[in-house]
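*Asks:* compute the structure for the input listed below.
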Amino acid sequence: MAGRQITVVGECVADAFVERDGARPGELALRVLPGGGPANTAVALARLGTPTRFVGRISADPFGELFRAHLAGSGVDLTGTVAAAEPSTLALAALDGEGRATYSFHAEGTADWQWTGAELAAARADGSVCLHTGSLALVRDPGGPRIEELLAAARPYATVSIDPNVRPLLAAPEQYRRRLDHWCELADLLRLSEDDLHILLPGTTPEDACDRWHAAGARLVVVTLAERGALASLDGHRLRVAAPVTHVADSVGAGDSFTAGLLHSLAAQGHLGGRLDSLTPDELERACTFAARVAARTVAVPGANPPWADDL
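*Replies:* Modelled structure (predicted):
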């Protein structure tokens, strides 16, 4: 099992969706679902059949209980989690008419960012072929720099995957820009959305962005383009994959599911555990096409609820 295991490091977030129907006068009705980019990716990986370990700081509050049940119920190994005294992070999400979510965050002093070096030691040399992280846990202090140290320590034995998952309401874009070149030095795979690109490098085409991040050190860069599919660049060799036509309930968790599908396929093809040296363009196209299918199944249902292997 450990030969294909992927470890995911990062946050869990309680996604509270405003319920337009059903609230009585004077009330705000919320439906709370488990979320957080890294946690979503771990759930999607495990449901696809990849042995997955999640390393996160999970609160003992009711949201934390929800996170643990969701992750464990999806088959994620939680032996690397920390029982945190701090409260859970909460994101209040409102959906527009096209299912796109806008968020407000309640994240000051919450469990997800308070990493110590000793806590992260559980993720070192654990037999995984890949270490994936990103999102807020990687950019917020005090934990972000400690996760960067973990990535550097993991490189001798594991492929490193990073999804910046830019959240400008919680971390200024300049914080991401200042650290992104260093992340590219650490990462073999950088996956981000077109929205992330517009925030990080306004006015830059996906192709030019790929070249910039290749020069900084990332060997494989994938930019997801919503209904237009994805652009992948392997050492500058470009390919595009289409997004399957699907009804969109909402876009929550789409990018996280794409990342999971991509990593799952790369693991199944035997390409994780090093610097992606043996990966060919045809194999990358196969992985990205599968990832697009996983993302399409995720956007077809409300919330970050990725498909199981049998669903595909």
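*Asks:* for the rest of this, base every contact and every neighbour count on C-alpha atoms.
*Replies:* OK.
*Asks:* buried stuff in the helix or strand residue 295 falls within?
*Replies:* Secondary-structure assignment from DSSP states H and E places residue 295 in helix 281-299. Residues 284-299 are the ones in helix 281-299 that count as buried (16 or more other CA atoms under 10 Å).
*Asks:* what does stretch 163-179 give?
*Replies:* The neighbour-count check on stretch 163-179 (16+ other CA under 10 Å) flags 163, 164, 165, 166, 167, 173, 176 as buried.
*Asks:* please generate a structure for the following sequence too, so the two can be compared:
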Amino acid sequence: MIVVAGEALVDLVPTAQGTLAPRLGGGPYNVAVAAGRLDAPVGFLSRISTDPFGDRLVDRLHAANVRTDLVQRGPEPTTLAVVGLTDDGSARYSFYVEGTADRQVTDPGPLPADVRAVSFGTLSLVLEPGASTYERVLWREAERGALTVLDPNIRAGLIRDPRAYRDRYDSWLPHVGLLKVSVDDARWLAELPEDAPEAHVLDVVRDWRGAGPAAVVLTRGGDGLAVLTGTGEVISVPPAPVNVVDTIGAGDTVQGSLLAWLDDHDALSTGAVRSMDAGQWAEALTFAGAAAAITCSRAGAEPPFKRELGMT
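*Replies:* Next comes the predicted model:
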């Protein structure tokens, strides 16, 4: 089984009528839904409110065939994210996070023995006290030998001490089996200028891979996907054609669909990820890019079902 650990929240997304529509989301939550809709055996680890939003979040997990054995419930409110869209459909976020349920997650202890991979990222590794809880799970599962997968998915406005966060990020890398990061997030983490060439980003990514991860997947927006493999080779695939409505959940869909592909190809281990060849990576990235394109073609984080990718 795959476990996705982190926050579940509600995005308030602009509509054509100028109002804000609630959409269920949160980076890790979207990853779990994306993997579940692709029929991967996935469970979600989080704390979710008992308010009406929380009930809808849990119902949607069930509808996506995501197990909720590790979901904790509490009376704290659901986190809200107000989304602003730029002209190209990219999303900007402001958050209401004080005293919300997902921050209060408690340590579940060792995960079940059949858990082969655990995915982490986004707000859950920023906001305390939950961040320290998820960090302990990351260390423990890496020590146990599970494939640990990280997408930092930076929300800079919530990181009060960037230097401390960057140091903490560096401390995670030796415990991470597969790292996924966007070009923009890599620039922020490495303190590169926003217009730094991708070649400079790749230099940084090589250093990160040397610190621990078996491979690093790089999301490049309209330029497609790339990976720095276990042998140091860079494999790139072009983006799938799409009419973009918005990009909410696109990176999360990449993460979830990669996990589903690895599961389907019996590659949910650090060793298997490290030994993947160029052809396998091209197939995996093409699959993830096709899934993300479908998400971008509709409003909010709505990852595709398996049938939408021509699979049975």
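*Asks:* in helices only, show me the buried residues of stretch 163-179 of structure 1.
*Replies:* Among the buried residues of stretch 163-179 of structure 1, the ones falling in helices (DSSP state H) are 173, 176.
*Asks:* let me have the buried residues of stretch 163-179 of structure 1 in a markdown table, adding distance to residue 30 of structure 1 as columns.
*Replies:* Below are the buried residues of stretch 163-179 of structure 1 laid out as a markdown table (distance: CA to CA, whole Å):
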| residue | distance to residue 30 of structure 1 |
| --- | --- |
| 163 | 28 |
| 164 | 28 |
| 165 | 24 |
| 166 | 24 |
| 167 | 22 |
| 173 | 29 |
| 176 | 31 |
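*Asks:* biggest separation within the buried residues of stretch 163-179 of structure 1, which pair?
*Replies:* 163 and 173 (14.6 Å; CA to CA).
*Asks:* between the buried residues of stretch 163-179 of structure 1, which sits nearest residue 21 of structure 1?
*Replies:* Nearest to residue 21 of structure 1 among the buried residues of stretch 163-179 of structure 1, with distances taken as CA to CA, is residue 167, at 28.0 Å.
*Asks:* mind telling me what that closest one corresponds to in structure 2?
*Replies:* Superposed on structure 2 with TM-score structural alignment, residue 167 of structure 1 falls opposite residue 155.
*Asks:* residue ranges of the helices in the stretch 101-250 of structure 2, please?
*Replies:* Assigned by DSSP state H, counting those that start in this stretch, the helices in the stretch 101-250 of structure 2 fall at 130-144, 162-172, 183-189, 198-211, 250-264.
*Asks:* return the most buried member of the ones you listed.
*Replies:* helix 250-264 (a mean of 27; mean count of other CA atoms under 10 Å).
*Asks:* buried residues in the helix or strand that that helix is followed by?
*Replies:* Using DSSP H and E, the helix or strand that follows helix 250-264 of structure 2 in sequence is helix 270-275. The neighbour-count criterion (16+ other CA under 10 Å) identifies 270, 272, 273, 274 as the buried residues of helix 270-275 of structure 2.
*Asks:* could I get the residues you listed as CSV with distance to residue 228 of structure 2?
*Replies:* Formatted as CSV, the buried residues of helix 270-275 of structure 2 follow (distance: CA to CA, whole Å):
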residue, distance to residue 228 of structure 2
270, 14
272, 15
273, 11
274, 10
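*Asks:* quick check, nearest of those residues to residue 68 of structure 2?
*Replies:* residue 270 (25.3 Å).
*Asks:* what residues are up against the most centrally placed residue in structure 2?
*Replies:* The centre of structure 2 sits closest to residue 252, judged by CA atoms, centre = their mean, with a distance of 4.3 Å. By CA atoms under 8 Å, 6 or more residues apart in numbering, the contact set of residue 252 of structure 2 is 27, 28, 30, 31, 34.
*Asks:* and residue 200 of structure 2, how close does it get to residue 268 of structure 2?
*Replies:* Look at residue 200 of structure 2 and residue 268 of structure 2: by CA to CA, to the nearest Å, they are 30 Å apart.
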